[in-house]
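Engineer: give me a model of this one.
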Amino acid sequence: MRWIPVRPGRFWPTNLLRQQVFALKSALWLSRHRAEYDVLHVNGFISWVRADVNTAHFVHGGWFASRYYPFALTKGLWSAYQYVYTRANTVLERWAYRRSRAIVAVSGKVADEIRRIGIDGSRVGVIYNGVDTRAFAGARPDRAAYGLPDDAFLLLFVGDLRTPRKNLGTVLKALTKLPEHVHLAVAGYLPGSPYPDEARALGLERRVHFLGLVKTMPTLMSSVDAYVFPSRYEAMSLSLLEAMAAGLPVVTARTAGGAEIITADCGVVLDDPDDPHALAGAIGELARSRERCREMGAAARELMDQFGWAQMGAQYLALYRRLMPSSQSSAHGAPGPAAVAGPAPVATQEPL
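Structural biologist: Model (predicted):
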């Protein structure tokens, strides 16, 4: 693998501007070196260049159309910026998808959203996000490493703690309706997050454990009893798959991409991500039976055997070969991968 540094510079005031500089610089480099690669693979709108494969990890148009989209031009400067960011990326991603030969959605939900923004459905297929199943299945619990109580029924939430999209607020409200022995560990970037103050206001400061960024996620996930993630919008949550690979029962919502693969044997999928009563009920059922938790966790881990990196990589390689001219494909031979410009594959399941 060859890494090409593209530096947009550190002086741009917003991510939106910084991403545009990267898109232009990367397009200039790729236009000069395009002949060196058999397949060009990008993620969404990342460069002003036509791609062979475009993997959609997020659909800004889908998030904007969601009933849970919270931002507006009239709600303050930060909200206005988020609104402009979403609208700009909605236009840019549509441009990128229309100019890509094949579009890989990381879930069926994402595929539907791409079709709804006017993209030809015949070029859209699904390769689900994958996970390092061995790393998560083989980890050992260590609550002491994170300062977590041994005697609690411990939930885990992982995600961005600075915006309401991941929906930690509803999890906190649900926790107020659950017995005292049910605790919550929260992993994510804390500076600027409103949730520590919200937890204190709800009287949960002794039951909610904010861990900050965690680099040893397999160990953390093996140390808890269940994973809770009622995200208001998600393309295909990697943390949800990792939790299942770690052998955890999961509680999520239909609005979270990934819910489509969860069966009643391994998790609970709520209709409304903002219903704390339903969320508390689902968590309470798990907290009442550790044996049921273990059974559901085992089923989740078994399901994740279908979502490993090897399966994902095989599907991407098959797609690359299909898009290559027949003479190039045969020259590479069956076992060898195509030369690819773009990110390493990060997902898999249904063939495109």
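
Engineer: from now on I want contacts and neighbour counts done on CA atoms only, so please keep to that.
Structural biologist: Fine.

Engineer: quick one, strands of the chain?
Structural biologist: 39-43, 53-56, 102-105, 124-126, 153-158, 182-187, 208-212, 226-229, 250-253, 267-270, 340-341 (DSSP state E).

Engineer: wait, which of those strands is closest to P5?
Structural biologist: strand 340-341 (12.8 Å; Cα to Cα).

Engineer: what number of residues lie near M1?
Structural biologist: 7 (other Cα atoms under 10 Å).

Engineer: on that earlier part again, what's the most buried one of the strands of the chain?
Structural biologist: strand 102-105 (a mean of 29; mean count of other Cα atoms under 10 Å).

Engineer: elements contacting that one?
Structural biologist: The contact analysis (3 or more Cα pairs under 8 Å, 6 or more residues apart in numbering; DSSP states H and E) places strand 102-105 against strand 53-56, strand 124-126.

Engineer: including distance to A235, could the strands of the chain go into TSV?
Structural biologist: Below are those laid out as TSV (distance: least, Cα to Cα, whole Å):
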stretch	distance to A235
strand 39-43	13
strand 53-56	8
strand 102-105	9
strand 124-126	12
strand 153-158	15
strand 182-187	20
strand 208-212	23
strand 226-229	13
strand 250-253	12
strand 267-270	15
strand 340-341	24
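
Engineer: and this one, so I can compare the two:
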Amino acid sequence: MPVNMPQPKIKVAHFLSGRIENLSGGDLVVLNLLEYLDRSRFDPWVVSFNEARNPGDPLIIKTAQTLEVKTFTINARGRFDLEPVGDLRKFITENQIDILHCHGYKADVIGFLACRQSEVKKIATLHGWWTGRSLKLKFYNFLDYLAVRKFDKVIAVSEPIRGTLARRGIPPDRLLCIENGVDIKRAGAANGDRIRSELKLPYGKTVLGMVGRLSREKGHRYLFSAIQAMDDVILLVVGNGPLEAKLRRLAENLHIREKVVFVGFKPDVSDYLAATDIFVLPSLTEGLPLALLEAMAAGKPVVASDVGGIPTVIGDKKEGLLVRPKDPVALKEAITVLINDKDLAKRLTANAMELAGRRFSVEKMAKSYEETYTDIMG
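Structural biologist: Now for the predicted structure:
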């Protein structure tokens, strides 16, 4: 190629399962990356699933289109319908994709099968693990592990996940950690007063915030138990999911319905975080939760479970307070400490904001992915 000829853009297709009604943490990471990816060097796509029971484009597809990213939807009837393998293979060939970047167990498995006999480079980002004790979930994790062993690069979003993958035999030269990043400027420009007004939150009460899918691994039930005996607190629950009806019943049964405000899924949680006084994350397992990083960037004191990638971000009594998982008493005590000790809360908040800006900016994350894409193409 002549020296003065521009280099062709690297075509990267992000491949992931999508939901009609919301965006997962992994979806949001991809969208953040797409917003900051250097379009002069990279030509991105988003490829997602449209299951027959939920016709229409997944929300990740619709949101990517607002960022002027090209998209493609694949129809899939069930969790392991293999017809999408051929559809994906055809898409990759017709659009001359250079890199298939998979997110999630289904994308990993189908992506591996679609690219087995092609020269397309394969990358998998592991945002966390499927949780639960069922044989089905263990089987999904096992299939995911078998698939990603054959990928050119495997990216963990936290050091604990990287350690697990290394112990499972992923070669060190193909394994790296790229931590999630958040938009620091957006967090600083959020308007919490508008949300407090819209939700008619009473003055004089401490507003606790929790952001996450309404599912078992997020530990909502333990936070509900923690606030049962607490006066002058309101809990904003941002998110939706399979346990919504059950959690609403639990709030009624614990007689805390007037303390809990369910606001549903919000694609941008910055204003809701700005409306809170304390961010609480009582998860049972985590990779590197985006909501935690957003709360840190927003200047909110944090109480979080000492699980997964959380302690790699939050040092106890340094950037926040860490508690044992499944422990409502410890949650209550930590929240009470932050309510009563304003100086401690300010110190933890300042430390967390500094760390978020230095280590978890979306610009830093995007640069790391760009370097990985360039490196894998040689």
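
Engineer: before we move on, back to that, what's the closest of the helices and strands packed on strand 102-105 of structure 1 to V208 of structure 1?
Structural biologist: Closest approach to V208 of structure 1 among these is made by strand 53-56 (33.7 Å; Cα to Cα).

Engineer: quick one: contacts for the equivalent of R186 of structure 2 over in structure 1?
Structural biologist: Aligned counterpart of R186 of structure 2 in structure 1: A135 (TM-score structural alignment). Contacts here follow Cα atoms under 8 Å, 6 or more residues apart in numbering; on that basis A135 of structure 1 touches P218.

Engineer: same question, G188 of structure 1
Structural biologist: Counting by Cα under 8 Å, 6+ apart, G188 of structure 1 touches 158-161, 211-214.

Engineer: can I get those in JSON lines including distance to R50 of structure 1?
Structural biologist: Below are the contacts of G188 of structure 1 laid out as JSON lines (distance: Cα to Cα, whole Å):
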{"residue": "V158", "distance to R50 of structure 1": "34"}
{"residue": "G159", "distance to R50 of structure 1": "32"}
{"residue": "D160", "distance to R50 of structure 1": "31"}
{"residue": "L161", "distance to R50 of structure 1": "34"}
{"residue": "L211", "distance to R50 of structure 1": "41"}
{"residue": "G212", "distance to R50 of structure 1": "39"}
{"residue": "L213", "distance to R50 of structure 1": "36"}
{"residue": "V214", "distance to R50 of structure 1": "37"}
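
Engineer: excluding residues flanking it in the chain, which one is nearest the equivalent of R101 of structure 1 over in structure 2?
Structural biologist: Under the alignment (TM-score structural alignment), R101 of structure 1 maps onto D152 of structure 2. Once flanking residues are discounted, D152 of structure 2 sits nearest to K122: 5.4 Å by Cα to Cα, 6 or more residues apart in numbering.

Engineer: alignment lookup: that neighbour to structure 1.
Structural biologist: With TM-score structural alignment as the criterion, K122 of structure 2 matches D52.

Engineer: these two touch, right, its match and R101?
Structural biologist: Yes. Assessed by Cα atoms under 8 Å, D52 of structure 1 is found in contact with R101 at 4.8 Å.

Engineer: higher neighbour count, those two?
Structural biologist: D52 (21 against 15).

Engineer: for that one, give me its contacts.
Structural biologist: D52 of structure 1 is in contact with 39-41, 100-102, 323, counting by Cα under 8 Å, 6+ apart.

Engineer: circling back to that earlier point, the match of R101 of structure 1 contacts C115, correct?
Structural biologist: No. D152 of structure 2 lies out of contact with C115 (Cα under 8 Å); the separation is 11.5 Å.

Engineer: I'd say F80 of structure 2 and K106 touch.
Structural biologist: Yes. Using Cα under 8 Å, F80 of structure 2 and K106 qualify as a contacting pair, with a distance of 7.4 Å.

Engineer: quick one: which of those two has more around it?
Structural biologist: K106 (22 against 12).

Engineer: do you know how far the more buried one is from R186 of structure 2?
Structural biologist: 32 Å (Cα to Cα, to the nearest Å).

Engineer: could you do L321 of structure 2 as well?
Structural biologist: 25 Å.

Engineer: before we move on, what about Y140 of structure 2?
Structural biologist: 36 Å.

Engineer: now do A350 of structure 2
Structural biologist: 17 Å.

Engineer: just checking the distance from stretch 157-167 of structure 2 to the centre of its chain.
Structural biologist: Centroid separation for stretch 157-167 of structure 2 versus its chain: 16 Å, with Cα atoms, centre = their mean, to the nearest Å.

Engineer: about what we covered before: of the contacts of D52 of structure 1, just say which sits nearest to A139 of structure 1.
Structural biologist: Nearest to A139 of structure 1 among those, with distances taken as Cα to Cα, is H41, at 32.6 Å.

Engineer: what lines up with that closest one in structure 2?
Structural biologist: In structure 2, the residue paired with H41 of structure 1 is H101, using TM-score structural alignment.

Engineer: mind listing the helices for the stretch 201-350 of structure 2?
Structural biologist: Per DSSP state H, counting those that start in this stretch, the stretch 201-350 of structure 2 carries helices over the ranges 220-227, 244-253, 270-274, 290-297, 328-340, 342-359.

Engineer: the second one: how far from the chain's middle?
Structural biologist: Mean C-alpha position of helix 244-253 of structure 2 versus that of the full chain (Cα atoms, centre = their mean) differs by 25 Å.

Engineer: show me what counts as buried in that helix.
Structural biologist: By neighbour count on 16 or more other Cα atoms under 10 Å, the buried set for helix 244-253 of structure 2 is 244, 247, 250-251.

Engineer: ok, residues contacting it?
Structural biologist: Contacts of helix 244-253 of structure 2 (Cα under 8 Å, 6+ apart): 214-215, 220-221, 224, 257, 260.

Engineer: what do you get for the last one?
Structural biologist: Taking contacts as Cα under 8 Å, 6+ apart, the residues outside helix 342-359 of structure 2 that touch it are 184, 293, 296-302, 314, 317-320, 338-339.
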